[in-house]
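> Okay, predicted coordinates and the sequence, questions at the end:
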Amino acid sequence: MKIHMSENEKTYISRQISVYKTDKKLVEFIDKLKPAPAEYYAHIHSFGDKDESGVRQISCIGITLQNYTNGTGKNIKRVSANISPDEAEYIFNQLQNGVQEFNFQQEKIFGTPDENGRSHVTKLRIIRAVTGSDGKPRRYPWYLEIANGTGEKVKKDNGGIFMKANSYQEQNKEYINLNDMDFYKLMIRVSKYIKAWEATVAPHIITEGKQAIAQMQEEGRS
C-alpha cells in the first residue's frame, strides 16, 4: 500500500515497537532486526554477518530510556542499549512464567576507537525484585537500567572482544521502574513483532539460500 502525502508533509516512519511513558520518563523498544545474507540463510537473523557492501549487520531490538525531568529538546537525557531477538524472547518467557526474582545483565563494547583509544560501551540491567532494600513489597517490581559510556577495547587471541578492567568511564545512566502489567505490555508486543518479522522475512531468505545451494550443486556437476 502506497502512502500519498502532500509536498508540505514530511514523511516519517517510526521503528518503535512498544513504549511506556510517565510524566518524567519514557522507555521504548525499537526495531533493529536485520536479515541474514544468503550465505547464512539458516540463521534468519544476521548475527554479525557482512552484507553486500561488506558491512557487518547485527539483528537486534533497541531499547531507549529518556528522562525529561529537566525539560525537552537538548535537556532530555537519553541512553540506549540493544538486546538480541533471543534475549528479548528469553526475558518475555521469564515474565510470562511469573518469575518472582529475575536478573539480566549485559555489557558491550563496540565501535571504532576514538583518538584516545576509547570505544562506546553500553550496560543494561533488567531486574525483578519482590521487595526493596527496606524489606517492603515493591509496587513496581521490574527495574530497567541503562548506562552509556566509554572504555578501552581489548582483543583476545581467539578474536573475541572485551573491555579492559577499570577502563570504563560512565557518561550517562537512567532507570525506570515498571509493574508487571506495564512490562508485560512492552514485551509481548516485542515478542509478537519478532515472530511477525520472522514469518515475513524468513521465506525469502530461505528460498534465496536454497536457490544458491542448488546453483552451486548444478555448477559442480557441469
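Structure received.
> C-alpha from now on. contacts and neighbour counts both.
Fine.
> residue contacts, the nearest residue to Arg138 once chain neighbours are set aside?
Nearest residue to Arg138 in three dimensions, chain neighbours excluded: Thr131, at 5.1 Å (C-alpha to C-alpha, 6 or more residues apart in numbering). Residues near Thr131 by C-alpha atoms under 8 Å, 6 or more residues apart in numbering: Pro137, Arg138, Pro141.
> Scan these and report the most crowded one.
Among the contacts of Thr131, Pro141 has the most neighbours (other C-alpha atoms under 10 Å), with 20 neighbours.
> Put this next to the first one:
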Amino acid sequence: MVSTIIAKANGKDKVIDFRDYLNLANTDEYAMMHGIGGEKHARVSVIKVVICDYTHGTGENSKTVNANISPTTVAKLLEVCKRNIGTVVLPNDMAPLVEQRVHQSDMKKIANMQFGVLRQVIKFCKSIQNAAQAKKMPGLDVIAGSLVAMLEKEKTAVLEPTQVQNGGFFTYPAHCDITHVQDRVHASKQGPDGYAPVQRLTISHQTYRQDGSLSRYPWYINVTNGMAKVRVSDIGATSFDPSSLKDTEEAFINVSEDDMYRCMVRVERYIDAWEKLNCLPLIKEGLARRQSEVESYRNQQKEGL
C-alpha cells in the first residue's frame, strides 16, 4: 500500500510522522495554489501530524492521535529549527558593545570612588579621634586641607579617560523558543447531537528545562483528539465549546533538535516539489481561463458599441 509519510522521528515507545494531505485549489482560485476548505473552496491543504504511543503496548493498548498543520506552519517551525543551529559570533568592536563596555567601566570607577571616599572619611575621622584623645587637635584649616587632599585623589581616578580594549570576538549558543497552539473542529462531520471531531495541537520549543539545564529534547508536541459541540458565529466562523469536550485521547512526544530539523526540512522540500509538480499546471490552466474570460468580456463590449 502506498504510504503518505514524508518524514518521521522515533522516541521512547513513541513515533511521530508527517504525512502528505495537500490539496490543490480550484482552477477558478488558481492563485491560491492550495485548497483552503469550506463549501465554496477546494478541500483544505494540510500536512497531517500523527503520534503513535506504544507506552502501554501495541495493538489495542496503543494510542494514535493526529492533527493538521498548514504549509505555512511548517515554514515557521523550520525557521525556528534554523535559528537553533550553531554558535553566534560577534566582534568586540561593534559600536553598541564598545559603548556598553565603556559604560560598565565608568560605573565600576564610580563604585570604586564611592568606596574610596568612604574608606578615606573613616580613616580621617579616626585620625581626628586619636588627635583629640592625645589633646593635639589640629586647626580647622589643617583638617579641611587634609580631607580635600584625600578626596581629590579619588576624584582624579574617576576623571581619567576610560580605556577599552577592542578587537577579538565573543560567542554564545544560538537559541530560539516558540509555542504554537491551535484548535480545529471538523464542523462538516457534525452529528445529530451537535458534536463534531476536534483536534487540539501544541508544538513548543524550550531550550532550557525547569531546573535550568540544557534540554536534549527541546521540542514538545502534544495532540488531543475528541468530540465537542460546534459553535457558529454571526459571520459564519466555526469553533467549538471547550467545556463540552469529551471522548478525548491524548499523546505527546519529545523530539531532539536534529530530528525536528530533519523532519521539517524534508516536509518543506516535499511541499516545494509538490507545488512545482501540481501547481504549475494549475496556474497555467487558471491563467488561460482568466485570459479567455477577459477576451470574452472585450468582445461583448465591442458588440455593445
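Thanks, I have it. The model shown is predicted, which means the values in this text are computed figures rather than measured ones.
> rewinding a little: return the residue of structure 2 aligned against the residue nearest to Arg138 of structure 1.
Under the alignment by TM-score structural alignment, Thr131 of structure 1 pairs with Tyr208 in structure 2.
> Against Glu257 of structure 2, how distant is its match?
Tyr208 of structure 2 sits 13 Å away from Glu257 of structure 2, going by C-alpha to C-alpha, to the nearest Å.
> shared neighbours of those two, anything?
By C-alpha under 8 Å, 6+ apart, Tyr208 of structure 2 and Glu257 have these common neighbours: Pro218.
> those helices in the stretch 101-250 of structure 2, which residues are they?
140-159 (DSSP state H, counting those that start in this stretch).
> would you list every one of the strands in it?
Along the stretch 101-250 of structure 2, the segments classed as strands by DSSP state E, counting those that start in this stretch run 169-173, 178-185, 195-205, 219-232, 238-240, 246-255.
> Buried residues in the fourth one, which are they?
For strand 219-232 of structure 2, a neighbour-count test (16 or more other C-alpha atoms under 10 Å) marks Trp219, Tyr220, Ile221, Asn222, Val223, Thr224, Asn225, Gly226, Met227, Ala228, Lys229, Val230 as buried.
> do the second one as well
By neighbour count on 16+ other C-alpha under 10 Å, the buried set for strand 178-185 of structure 2 is Asp183, Arg184, Val185.
> contacting residues around stretch 171-190 of structure 2?
In contact with stretch 171-190 of structure 2 (C-alpha under 8 Å, 6+ apart) are residues 80, 83-90, 196-207, 230, 238-240.
> Would you mind finding the match for Gly35 of structure 2 in structure 1?
By TM-score structural alignment, Gly35 of structure 2 lines up with Ser46.
> is it true that its match touches Ile58?
Yes - when contacts are counted by C-alpha atoms under 8 Å, Ser46 of structure 1 is listed as touching Ile58 (5.3 Å).
> got any residues that touch both of the two?
Residues touching both Ser46 of structure 1 and Ile58 by C-alpha under 8 Å, 6+ apart: Lys34.
> any idea how far the residue nearest the centre of structure 2 is from Lys76 of structure 2?
The residue lying closest to the centre of structure 2 (C-alpha atoms, centre = their mean) is Ile178, at 2.7 Å. To Lys76 of structure 2, Ile178 of structure 2 is 10 Å away according to C-alpha to C-alpha.
> go on, Arg209 of structure 2?
Using C-alpha to C-alpha, one gets 23 Å for the distance from Arg209 of structure 2 to Lys76 of structure 2.
> same thing with Asp106 of structure 2?
Using C-alpha to C-alpha, Asp106 of structure 2 is found at 43 Å from Lys76 of structure 2.
> just Phe115 of structure 2 next, same as before
52 Å.
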